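*Asks:* structure, please.
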Amino acid sequence: MLSTSVTPSEKRKAMRAGLASGTLQRYPGAFTPLTGPLIQQLGFEGVYISGAVMAAELGLPDIGMTTLTEVAQRGREISRMTDLPTLIDADTGFGEAMNVARAVHELEDAGVSGLHLEDQVNPKRCGHLDGKEVVSLDLAVQRIAAAVSARRDSDLVIMARTDIRGVSGLEAAKDRAKALEAAGADAIFPEAMASLEEFAAIREAVDVPILANMTEFGKSALFTHQQLQDVGVNIAIHPVSLLRIAMGAIERELGLLQQTGTLDGAVERMQTRSRLYELNDYAAYNAFDEGVFNFEVPVGHRGDGDA
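*Replies:* This next block holds a predicted model:
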């Protein structure tokens, strides 16, 4: 009720244990706080909080226009709703070294378990678009070193994302990954790898865990979890998938409403009220204070009401 009973410290330890377990950690992207408990109930190991999704929810492109305040707030809202570790996209750190340090503090306070910082030039762009630019090696290293130095909880995972593969090729990505590891990164996020062999090459280049971004319509094929584990990937994110699924359904059903004047034909495809109440934990609120919530949670069926 209200929020998870698992502390941020415990979740950070769990994230580190998962990354060290030898089993691929699966982190679907939560596009609303309500999807956090759903991801947990379905048995995934963690929850990802995507910068692209946060921007899209605000009607903005993924070019670094969201603010630290907006990102920290979303991180807090989603992290409080799940017992699972959360990994959040911190873009380029909202500036350089001092901005990065402040971002780490704000995101720590929001309760996330880990964050990743990238080496793009501001303003950034989606990692699977052409025309990206990356900062110098010195500046990329400085961002990670600042983040590592700023964290107060040593279990907070500082992950370094590099976009250099799409700019200068795989060998440059290997070299940069090594340098970011040496700067203190706990894990490496090599963006837009072209093949399983490229993931394997990054795996060989560094000793820390590596991440695979399984975003649809991107530069990387949608490899299975088993394929990724077989080449040594430690964590897979599906950052925008739930948003795309939801928005696709919304657009289809709105079209039906516009054409027919009713959504009666879509009811069977909707989440029931009882299922929504399960995710919102209405029963716990009812048990806590019957003077506030004094009703019976309905059993799910087609006619369970429209609330």
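*Asks:* use CA for all of it now, contacts and neighbours both
*Replies:* Fine.
*Asks:* Ile245 belongs to a helix?
*Replies:* Yes. Under DSSP: H, G, I helix; E, B strand; the rest coil, Ile245 sits within a helix.
*Asks:* the structure of the following sequence is requested for comparison with the preceding one:
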Amino acid sequence: MTTAASKRQRLATRLTQPGIITAPGIFDLISARLADRMGFDVLYMTGYGTVASYLGLPDAGLATFTDMLNRASAFAQATETPIIADGDTGYGGLLNVAHTVRHYEAAGVAGIQLEDQEFPKKCGHTPGRRVVPLEDMVRKVKVACEARANDDFLIVARTDARTTLGLDEALRRAEAYSKAGADILFVESPESEEEMQRIASAFEKPVLINNVEGGRTPVLSKSRLEEMGFKLAIYPATGFLAMGKALEEVYQGLQKDDVAAGTQGRLYEFDAFSRLMGFEAVWEFEKAHAE
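*Replies:* Okay, the predicted model is just below:
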């Protein structure tokens, strides 16, 4: 199993190399295992998807630090690929932020995303989000950087100011978070290609773009995003939206008289899925210890 330190170092090195980095959203251990075997440079633990799959609740500040740490740890242990994990607002004040960063790092993920929303936070592509004063988030970023044990553990600083305070304020905040020590900058929910271009070209540090199908931001090709200057493109919703659609269709098929016709061509092959989940190791163990 690859160590957490080597995963972090691998991602930190990749960020210095040319080319945009694609990060699919993982939200449960099936999605994590599937994505892990596909050769991505990094995976993104989506807060929306993780809260939905783990608790069956909306991403509205209802998941606790313990809930999210549990999932981050499980994902990190089950995968060889570096993971950036959603850490919401840090789950409280400055002491909580330090506590969160230390435990996420100890859990084995390669980085944490922290945002400047007021608590309780909301999904970044939903209305009604409010942000804390800039100075408060600057202090959170500084504390997060101080709390990590190794500089390869990445701090992703996100601002949700665009929707309520405008793009200029969002850019001002991202610049302040950069000066506070953030490794990756994340301006949430730009609403046009022109805004995306301004964001991508505004900073020296790597800039992340959030691609949410049906969200507030245009979803562009990876080549266009790279041309703009984005370094990291996350796709947090793609997996669970695809899963939801697929499950709905096959469950509808189960309601029909001809079940096989309703599931034909829509199912992962059972033996392959068993191997994906690690049954080969179980079979080998049983052979080695057969009486």
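*Asks:* TM-score of the superposed pair?
*Replies:* The TM-score (TM-score structural alignment, normalised by the length of the second structure) is 0.94; 290 aligned residues with a CA RMSD of 1.8 Å.
*Asks:* and the residue most central in space within the second structure, which helix or strand is it part of?
*Replies:* A centroid search over the second structure (CA atoms, centre = their mean) returns Tyr44, at 2.9 Å, as the residue closest to the centre. Using DSSP states H and E, Tyr44 of the second structure sits in strand 43-45.
*Asks:* burial of the alignment partner in the first structure of Glu269 of the second structure, as a residue count?
*Replies:* With TM-score structural alignment as the criterion, Glu269 of the second structure lines up with Thr272 in the first structure. Counted with other CA atoms under 10 Å, residues neighbouring Thr272 of the first structure total 21.
*Asks:* surely Ile112 of the second structure is in a strand?
*Replies:* Yes. Assigned with three-state DSSP, Ile112 of the second structure falls within a strand.
*Asks:* how many neighbours does the aligned residue in the first structure for it have?
*Replies:* Under the alignment (TM-score structural alignment), Ile112 of the second structure pairs with Leu115 of the first structure. Residues near Leu115 of the first structure, counting by other CA under 10 Å, number 25.
*Asks:* so how far is Asp130 of the first structure from the nearest residue to Leu115 of the first structure once chain neighbours are set aside?
*Replies:* Leaving aside its sequence neighbours, Leu115 of the first structure sits nearest to Ile88 (CA to CA, 6 or more residues apart in numbering; 4.7 Å). Per CA to CA, to the nearest Å, Ile88 of the first structure is found 23 Å from Asp130 of the first structure.
*Asks:* aligned partner of Ala20 of the first structure in the second structure?
*Replies:* Under the alignment by TM-score structural alignment, Ala20 of the first structure pairs with Thr16 in the second structure.
*Asks:* and if you look at Ala200 of the first structure?
*Replies:* Under the alignment (TM-score structural alignment), Ala200 of the first structure pairs with Gln197 of the second structure.
*Asks:* show where stretch 84-98 of the second structure falls in the first structure, residue numbers please.
*Replies:* Under TM-score structural alignment, stretch 84-98 of the second structure corresponds to residues 87-101 of the first structure.
*Asks:* give me the residues contacting that stretch.
*Replies:* 46-51, 64, 67-68, 71, 75, 103, 112-122, 124, 142-143, 146-147, 149-151 (CA atoms under 8 Å, 6 or more residues apart in numbering).
*Asks:* and those, which are buried?
*Replies:* 46-51, 64, 68, 71, 75, 103, 112-122, 124, 142-143, 146-147, 150-151 (16 or more other CA atoms under 10 Å).
*Asks:* quick check, the match of Ala200 of the first structure in contact with Met228.
*Replies:* Yes. Assessed by CA atoms under 8 Å, Gln197 of the second structure is found in contact with Met228 at 5.6 Å.
*Asks:* quote the end-to-end distance of stretch 19-39 of the first structure.
*Replies:* So stretch 19-39 of the first structure: terminal residues 18 Å apart, CA to CA.
*Asks:* buried stuff in that stretch?
*Replies:* 19, 23-39.
*Asks:* stretch 228-237 of the first structure too?
*Replies:* For stretch 228-237 of the first structure, the neighbour count (16+ other CA under 10 Å) marks 228-229, 231-237 as buried.
*Asks:* the first structure: which residue goes with Gly278 of the second structure?
*Replies:* Gly278 of the second structure maps onto Asp281 in the first structure when the alignment is built from TM-score structural alignment.
*Asks:* please tell me how far its match sits from Gln41 of the first structure.
*Replies:* Using CA to CA, we find Asp281 of the first structure at a distance of 12 Å from Gln41 of the first structure.
*Asks:* burial count for Arg152 of the first structure?
*Replies:* 12.
*Asks:* map it onto the second structure.
*Replies:* Alignment note (TM-score structural alignment): Arg152 of the first structure maps to Ala149 of the second structure.
*Asks:* for the spatially closest residue to Val6 of the first structure that is not a sequence neighbour, grab the count of nearby residues.
*Replies:* Among residues not flanking Val6 of the first structure along the chain, Asp83 sits closest, at 5.6 Å (CA to CA, 6+ apart). Look at Asp83 of the first structure: counted by other CA under 10 Å, it has 21 neighbours.
*Asks:* mind listing the strands for the first structure?
*Replies:* 25-28, 47-49, 86-89, 114-118, 157-162, 187-190, 211-213, 235-238 (DSSP state E).
*Asks:* translate the residue nearest to the centre of the second structure into the numbering of the first structure.
*Replies:* Per TM-score structural alignment, the equivalent position to Tyr44 of the second structure in the first structure is Tyr48.
*Asks:* now do the contacts for that match.
*Replies:* Residues near Tyr48 of the first structure by CA under 8 Å, 6+ apart: 27-30, 86-88, 237-239.
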